[in-house]
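Enquirer: Make a model of this:
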Amino acid sequence: MIARRAALGACAGVLALPLVADGAAVSADPDPATSLSTPRRDPYYPRVGSPVVDALHYDLDLTWRRAQRRLVGHETLTFRAAQSADTFTLDLGASMTVTAVEVDGVAVDFRRPDHDLIVEQPVVADATHTVTIDYDGPPQPVKAPSVRSDVETVGFHTTRTGRVWAMQEPYGAFTWYAVDDQPADKATYDISITAPAGWKGVSGGVLTGTETGGDGRVTTHWHLGSPTASYLTTIAIGPYRHRTVPGTDTVPRIDIWALAGDIGRLTRTYAKAGEALAWLERRLGPYPFDSLGILTVTGSTSAMETQTMVTIGDTPYATSPDVILHEFSHQWYGDLMTPSVWSDVWMNEGMATYLQAVWSSTQPGGTSTKRTLRDWASYDGQLRAESGAPAAFDRRHFGSSNVYYCAALMWARLRERLGSPLFWRLVREWPRSQAYGNGDYASITAWWSEQSGHDLSDFFRRWLLSTRSPAGS
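Expert: Coordinates of the predicted model:
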């Protein structure tokens, strides 16, 4: 997500996965075993997500009834029971009506308190099950735990003309499908979207097929084969059109999806997106997935790093090259390697903000990194006072500027401490060392200490856990 500074102006464990050798591309469509996760109840937002369900694969068959503003869904979820329990729970918006639930082909009872779908079926640890769910209703976004003006609500949004878009950090995927809505649980996806005649549904991953029915309705089929946290999924439905712009040797083309009347303008706007991607690949290594696209939506002024298909609000700032680079950088920091719990969003937002600043300093008319760091240092203390330390922020202030600018300044100071060659090598290696996995404060900080040969525990504690600014030290 992009940063906003309303007051100042815009400006544990880790899932053990094999180390990817530096310079080698990670698999774009990995073995399904990499969807194994260690789900946990997030300490900041415990009302969503469950430690019982380890989702492995979601198959969503969705139909949008524009006139009624209703979504009809048939979902098949394959999951591993992460622990034994008498029931298991998924998150699903309270406005959605569930008509049937089956587990392994047998109809079962269920309950629907608020946005919980409690399935009355015992599960045994490590057993794998398939649950099918039929549901429909008018999806409703939910209030964001944030003071940001650009993310007052999260989840599935419907415009007055019946178009659809979604952004859902830190949660909100549950507004349009039944899900274990927590960052620690990654899964693969197949999503089919049936849209009204003349419209198309867009999601993340690769478009594997398009069908037009006798009534003119169009069904698009999307395959997202890399393990993905629920907040990194996306959906949009409307009169969308598709074009491409040049990418890199790793990703020869970048897909552009925009509304019919905007596709020409936005294709020109994104014409040099491949240059931003190439710059990131020089810093971070080969792009880690098998496709990359930009989905532009009207109705939002923000932007999200939704995996393989970043979702961008149609505003001059959100569609700018700096923001595109910011969201692209999250494909490594945030998507390939994702925080286990939301208190560690500093890891990806701070790094994306720092990379954005370094990139901007290389562009014509860009601000020098030295000046940017001086600006960040000048308001580091104020941001901590307003929203808390980057790794211990006020949970009502999700996505506030402290996790962007305070954490970005930390990464810059770490570069000064370690020296550029070692710093950039570790920046490149960290997300690849836990490809498709998750990390938290303990694992991230321990890895950097071990790999750098320096005890950085006090450095990270001062920068990430203190409400007093260390910027002058």
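Enquirer: Please make it C-alpha for all contacts and neighbour counts, starting now.
Expert: Noted.
Enquirer: now the host helix or strand of residue 101: how far from the chain's centre is it?
Expert: Per DSSP states H and E: residue 101 is located in strand 97-103. Remark: strand 97-103 is offset 28 Å from the chain centroid, using CA atoms, centre = their mean, to the nearest Å.
Enquirer: ok, then the element right after that strand?
Expert: strand 106-107.
Enquirer: before we go on, could you also do this sequence so I can check it against the first one:
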Amino acid sequence: MLRRHSFRVAAAAAAAVALLAWPASAGTDSTGAPGIGDEYYPNDGNGGYDVSHYDIRLKYQPASDTLTGTTTIVASPTQELSRFNLDFALPVKSVRVNGAKATFSQTADAEVVVTPARTAAKGSLLTVVVEYEGIPSQTKVNGQTLWKKTSDGAVAINEPHIARWWFPSNDHPTDKATFDVSVAVPTGVEVISNGALKSRAVQPGGWTRWNWRSTKPQATYLAFLTIGQFEIHQSTGHKGQPFITAYSEGLGEIEGPAKASLERTPEVIEFLETVFGEWPFEAQGGVVPKEGLTFALENQTRPTYAPGFFRNGNNINVVVHELAHQWFGDSVSVAKWRNIWLNEGFATYAPWLWSEHAGEGTAQEWFDFTYARYAENDPFWQVVIGAPGSGNEFHGAVYDRGAMALHAIRKTVGDKVFFQTVKTWTENKKYGNATIEEFKALAEVLSGKKLDEVFNTWLFTKGKPKLTPEVSTQGTERSAKVKEPKNAKKAIENQQILHDLSARAGK
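Expert: Next up, the predicted model:
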């Protein structure tokens, strides 16, 4: 039975991919394309090569916000390659390809066009060494900078873009790689990044170098860097993995509730494994900087939270949300940004499942409460969350309607099939990329049902869906019948911060 299902799922997924395949922005002859082919962000990513590893070696001076770096990219050409692009905004000093100096040019929209001395053969080993120096907070792309200089350092965190302000890359979730991040800072300043802290070495001249390593495939926007005055805790997390949390010095009265929330990370992971499957990464943790951030982001292995999330006390829900992203968004990443519901829908639904687990309100109560919050004529219902449009990926509807959509699917196929589908999905797609259509195909195979109606109604149709008895027995508007789950007001506040588009876009 499992083998037959695996074959049918694979066939359905392949069909969905074939239907949704898109050509990358065309390169000519042996020239790599200047974009992956994502219509939301046409210049993101590059064609002609596949990156396997980034070695990012930096020196940062907090006082001047000067970043000096050498990034070595290990890749393989997917075609004969005589020219290719990198996504990067800081001024480049030199480029070497396979040991030889290469010529290059740099554009205002963060494209570095590289012409190697010799054409690289398809499938060969390609190494690209880029030297650079600049002031990230003063470097703009399309009129904005997403690197935040703080009073004691910097915060390099954002979605869907941040890499181009601190390392050259193939900047799209479809090209994942492993990472080494090594940063020298004045002694007494801390550096936090993804994965495990491999070493910390004092160097001559009053500098200390921090070396971090991520061993699982990671999208470029999920690589992050936080520099400043931090209290760092290292211990053992779920299943004996490294558990690293960091709290900015000067958090004041929110320090206690922040620690009370983040230090429960291993407990949350233990629960989420029961519904989503095995934890996909090699380390765990979280960071709370005191400034430079107004949202939370699911940086791989090390989610980072704005201090505002803890101003009213312990906030376990935001921790659950960002940890759910480790499966949905980090391990299983979008094939194109239009599929963002696969990330935000699951991450918003996860706190409903946690609430049920903690006895603070069932997922059904959360569905009814959320559905009743938005009147029928609310513009909220006009967002097509299955394809929200460029710049609209983090609209509140992608989160709240996204969670409601999952609950509607769950009620349609039943709990057993729903959670079987979720665990099969996270296992089959681990470290890969995915589309909504592939998820639908898997759910149809495992349920034996055609699910066009529920997917079309909740993901691709404007307007407030009419409730069916199998989804909810409540009416279409707020009424005394709708039970308000515990901590509902805090959850609403969380969502307002989580999908603050202007904050996440750096505007």
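Enquirer: Please state their TM-score.
Expert: Laid over one another, the chains give 0.83 as their TM-score (TM-score structural alignment, normalised by the length of structure 1), with 429 aligned residues with a CA RMSD of 2.8 Å.
Enquirer: mind listing what's buried in the strand holding residue 101 of structure 1?
Expert: By neighbour count on 16 or more other CA atoms under 10 Å, the buried set for strand 97-103 of structure 1 is 98, 101-103.
Enquirer: what range in structure 2 matches it?
Expert: Mapped onto structure 2 using TM-score structural alignment, strand 97-103 of structure 1 spans residues 91-97.
Enquirer: same check, this time on stretch 402-409 of structure 1
Expert: Under the criterion TM-score structural alignment, stretch 402-409 of structure 1 matches residues 397-404.
Enquirer: After superposing both structures, state the mean offset of that stretch relative to structure 1.
Expert: Compared with structure 1 after fitting, stretch 397-404 of structure 2 deviates on average by 1.2 Å (mean CA distance after the TM-score superposition for structure 1).
Enquirer: what does that stretch rub up against?
Expert: With CA atoms under 8 Å, 6 or more residues apart in numbering as the test, stretch 397-404 of structure 2 has contacts from 340-341, 344-349, 367, 370-371, 380-381, 383, 385, 388, 458-459, 495, 499.
Enquirer: 6 Å instead, please
Expert: 341, 344-345, 348-349, 367, 380, 385 (CA atoms under 6 Å, 6 or more residues apart in numbering).
Enquirer: do the same with stretch 159-177 of structure 2
Expert: So stretch 159-177 of structure 2 is in contact with 44-46, 52-53, 86-89, 136, 217-221, going by CA under 6 Å, 6+ apart.
Enquirer: same thing but at 7 Å, please
Expert: Outside stretch 159-177 of structure 2, the residues within contact range by CA atoms under 7 Å, 6 or more residues apart in numbering are 44-46, 50-54, 56, 71, 86-90, 136, 146-147, 156, 217-221, 333-335, 433, 504.
Enquirer: for stretch 89-106 of structure 1, same thing?
Expert: 48-50, 107-108, 114-119, 129-140, 174-181.
Enquirer: hang on, the earlier thing: which members of the contacts of stretch 397-404 of structure 2 are positioned in helices?
Expert: 341, 344-345, 348-349, 367 (DSSP state H).
Enquirer: Among the residues you listed, which one lies nearest to residue 262 of structure 2?
Expert: The closest of these to residue 262 of structure 2 turns out to be residue 348 (CA to CA; 17.7 Å).
Enquirer: what residue of structure 1 matches up with the closest one?
Expert: In structure 1, residue 348 of structure 2 lands on residue 353 (TM-score structural alignment).
Enquirer: Name the residue closest to the centre of structure 1, please.
Expert: When CA atoms, centre = their mean is applied to structure 1, the residue found nearest the centroid is residue 232 (3.0 Å).
Enquirer: where does the closest residue in space to that one that isn't next to it in sequence land in three-state SS?
Expert: Leaving aside its sequence neighbours, residue 232 of structure 1 sits nearest to residue 306 (CA to CA, 6 or more residues apart in numbering; 4.2 Å). At residue 306 of structure 1 the chain is in coil, as set by DSSP: H, G, I helix; E, B strand; the rest coil.
Enquirer: Secondary structure element holding residue 72 of structure 2?
Expert: Judged by DSSP H and E, residue 72 of structure 2 forms part of strand 66-77.
Enquirer: Structure 1: matching residues for that strand?
Expert: So strand 66-77 of structure 2 sits over residues 70-81 in structure 1, by TM-score structural alignment.
Enquirer: for stretch 449-463 of structure 1, which positions count as buried?
Expert: So, applying 16+ other CA under 10 Å, buried residues of stretch 449-463 of structure 1: 456, 460, 462-463.
Enquirer: er, stretch 304-316 of structure 2 actually
Expert: 304-310, 313-316.
Enquirer: Out of those, which sit inside strands?
Expert: Among the buried residues of stretch 304-316 of structure 2, none falls in strands (DSSP state E).
Enquirer: Report the two of those separated the most.
Expert: 304 and 313 (17.0 Å).
Enquirer: picking that back up, show me what the residue nearest to residue 232 of structure 1 lines up with in structure 2.
Expert: So, by TM-score structural alignment, residue 306 of structure 1 is matched to residue 299.
Enquirer: Okay, helices next: where are they in structure 2?
Expert: Going by DSSP H, structure 2 shows helices at 2-20, 255-262, 265-276, 316-327, 341-358, 363-373, 396-413, 415-428, 436-447, 452-459, 488-498, 501-504.
Enquirer: So which of those helices is the most surrounded?
Expert: helix 316-327 (a mean of 26; mean count of other CA atoms under 10 Å).
Enquirer: residue range for that helix in structure 1?
Expert: The aligned range for helix 316-327 of structure 2 is 321-332, by TM-score structural alignment.
Enquirer: How far away from the center of its chain is the matching stretch?
Expert: On CA atoms, centre = their mean, the centre of stretch 321-332 of structure 1 falls 12 Å from that of its chain.
Enquirer: same deal with stretch 399-407 of structure 1?
Expert: Counting by CA atoms, centre = their mean, stretch 399-407 of structure 1 comes out at 17 Å from the chain centroid.
Enquirer: Same question for stretch 431-451 of structure 2.
Expert: On CA atoms, centre = their mean, the centre of stretch 431-451 of structure 2 falls 21 Å from that of its chain.
Enquirer: what does stretch 68-87 of structure 1 give?
Expert: 20 Å.
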